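**Student:** Generate a structure from the sequence data that follows.
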Amino acid sequence: MTLERKVAKLFRLTDETWMKHANPWSVYTRYSVLPFIVLAFWSRVWIGWWCLVPGLVAILWMFFNPVLFSKPKSTKNWASKSVLGERVYLNRDNVRIPDIHITPLYTILNIISSVGMLLSIWAIVYYSIWGAILGVALAYLGKSWYLDRMVWLYESMKSENEDYKKWEY
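**Tutor:** This next block holds a predicted model:
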């Protein structure tokens, strides 16, 4: 089982919820999670332990976001295709992906994103505004580039697999 499949199980992504997550509103609003977490825990100076409330709300938003939106009216857009590409990549142990997509770039981009997350956490602890800005920027750079590669993967695979082709409407 791939790491991505384990993460999908954690988020309880089924065929139906994958399609809900392919709604562009779901994709773009998830970009709000990291800044809200940073701001929530940064606010501990002003509101003390009450900072846990907006922090918890942001974390819950991250988990429930994929199921809160309806299926998109169309999946012929970048955001939807990025989610469909993630689904294709997750399924690579069952349906082979082209050699050009078997690359360490995906791992590197996830590492960049993770370094950004860790830097953001460090910045929260030490109240570093520049660390927070750089951390969020790195996290989003890595994630956005990764999602763009997932669009490319989906575009490559939809003509190869009948199930994948049906996801685009």
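
**Student:** Please count neighbours and contacts with C-alpha atoms only from this point.
**Tutor:** Fine.

**Student:** Can you tell me which residue is spatially central in this protein?
**Tutor:** Centroid check for the chain by Cα atoms, centre = their mean gives Lys143 as the closest residue, at 6.6 Å.

**Student:** got the buried residues for the lengthiest helix in the chain?
**Tutor:** In the chain, with assignment by DSSP state H, the single longest helix is helix 129-157. Neighbour-count burial for helix 129-157, counted by 16 or more other Cα atoms under 10 Å, picks out 131-157.

**Student:** what does stretch 156-165 give?
**Tutor:** Residues 156-158, 164 are the ones in stretch 156-165 that count as buried (16+ other Cα under 10 Å).

**Student:** Let me have those in a markdown table, adding distance to Arg96 as columns.
**Tutor:** Putting these into a markdown table (distance: Cα to Cα, whole Å) gives the following:
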| residue | distance to Arg96 |
| --- | --- |
| Ser156 | 12 |
| Met157 | 9 |
| Lys158 | 12 |
| Tyr164 | 13 |
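
**Student:** this one next, for a side-by-side:
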Amino acid sequence: MDVGRVSERLMGMQDEVWLRHANPWSVWSRVLTPLPSLALSIWGRASIGNGAWGAVVIVLVWIWLNPRVFAQPKTFNSWSSQGVLGERVWLRHRDKVAGHHKSVANALAIGSGLGLFPFAYGLLTYNPGLTCLGIVVISGGKMWFVDRMVWIWRDFEHMGGSLEDLTTPH
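**Tutor:** Modelled structure (predicted):
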């Protein structure tokens, strides 16, 4: 099972949504807000009880809406835009991705995923240190993964790939 492709389907990431998500505002607001907001929402159960789950739902809705609310960028020259395009290459044209990128990207995805353990345990036990550790591991791994996706995008372009290759049926 490919977690990236499952996630793409769950999020309903069609071509237009991917192009809108390449807007740096979408990328950076998605990096900076969901995990801390989710942590605060879940910790809110101690003070506001079950009402905290409403805040959790709001965060989850934001995660889904985020790639849709920003306009497609005028150019795709920014690091963050290229990271999104590289992720699209990763999901759609993995056969064209160099082996050294594949091994690093997979290791980064696993490393980032390991941050879920301290994050979840920290949330369960109201431990801010473990929760923050989880956020740092998840977010740090994801940012490093995005950086690798930039490399993948640039390699894809050097091989003659283009934006059109990402928005046409495969």
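
**Student:** Once they're superposed, tell me the TM-score.
**Tutor:** For these two chains in superposition, a TM-score of 0.89 is obtained (TM-score structural alignment, normalised by the length of structure 1); 165 aligned residues with a Cα RMSD of 1.8 Å.

**Student:** hang on, the earlier thing: show me what the residue nearest to the centre of structure 1 lines up with in structure 2.
**Tutor:** Applying TM-score structural alignment, one finds that Lys143 of structure 1 aligns to Lys142 in structure 2.

**Student:** packing partners for the helix or strand hosting Ile124 of structure 1?
**Tutor:** Ile124 of structure 1 belongs to helix 105-126 when assigned by DSSP states H and E. Packing partners of helix 105-126 of structure 1 (3 or more Cα pairs under 8 Å, 6 or more residues apart in numbering; DSSP states H and E): helix 33-42, helix 129-157.

**Student:** Can you check which of the ones you listed gets nearest to Tyr106 of structure 1?
**Tutor:** With Cα to Cα as the criterion, Tyr106 of structure 1 lies closest to helix 129-157 of those, at 6.2 Å.

**Student:** mean per-residue distance, the closest one to structure 2?
**Tutor:** Comparing helix 129-157 of structure 1 with its match in structure 2 after superposition yields a mean distance of 0.6 Å (mean Cα distance after the TM-score superposition for structure 1).

**Student:** right, and the helix or strand after that helix?
**Tutor:** Using DSSP H and E, the helix or strand that follows helix 129-157 of structure 1 in sequence is helix 162-166.

**Student:** just to revisit the earlier point, now tabulate the helices and strands packed on helix 105-126 of structure 1 in TSV and tack on distance to Ala8 of structure 1.
**Tutor:** Conversion of those to TSV gives the following (distance: least, Cα to Cα, whole Å):
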stretch	distance to Ala8 of structure 1
helix 33-42	18
helix 129-157	15
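
**Student:** circling back: nearest spatial neighbour of the match of Lys143 of structure 1, chain-adjacent residues omitted?
**Tutor:** Nearest non-adjacent residue to Lys142 of structure 2, counting by Cα to Cα, 6 or more residues apart in numbering: Ser112, 6.1 Å away.

**Student:** wait, doesn't that neighbour sit right on Val146?
**Tutor:** No. Counting by Cα atoms under 8 Å, Ser112 of structure 2 stays clear of Val146, with 11.6 Å between them.

**Student:** Please determine how far Ala105 of structure 2 is located from Val97 of structure 2.
**Tutor:** Counting by Cα to Cα, to the nearest Å, the gap from Ala105 of structure 2 to Val97 of structure 2 is 10 Å.

**Student:** Please disregard the earlier target; I meant Tyr126 of structure 2.
**Tutor:** Distance from Tyr126 of structure 2 to Val97 of structure 2, by Cα to Cα: 41 Å.

**Student:** now Gly111 of structure 2
**Tutor:** In this view, Gly111 of structure 2 and Val97 of structure 2 are 20 Å apart by Cα to Cα.

**Student:** for Ala52 of structure 2, same thing?
**Tutor:** Look at Ala52 of structure 2 and Val97 of structure 2: by Cα to Cα, they are 42 Å apart.

**Student:** now do Val104 of structure 2
**Tutor:** On the measure of Cα to Cα, Val104 of structure 2 and Val97 of structure 2 end up 11 Å apart.

**Student:** if we can go back for a sec, please look at the residue nearest to the centre of structure 1 and Ser113 and confirm they touch.
**Tutor:** Yes. Between Lys143 of structure 1 and Ser113 a contact is recorded at 5.8 Å, counting by Cα under 8 Å.

**Student:** Return the residues in contact with Gly142 of structure 1.
**Tutor:** Contact analysis of Gly142 of structure 1 by Cα atoms under 8 Å, 6 or more residues apart in numbering lists 109-113.

**Student:** ok, and the residues you listed in structure 2?
**Tutor:** Here those are checked against structure 2 with both residues aligned by TM-score structural alignment, their matches' Cα atoms under 8 Å, and the contacts held in both are 109-110, 112-113.
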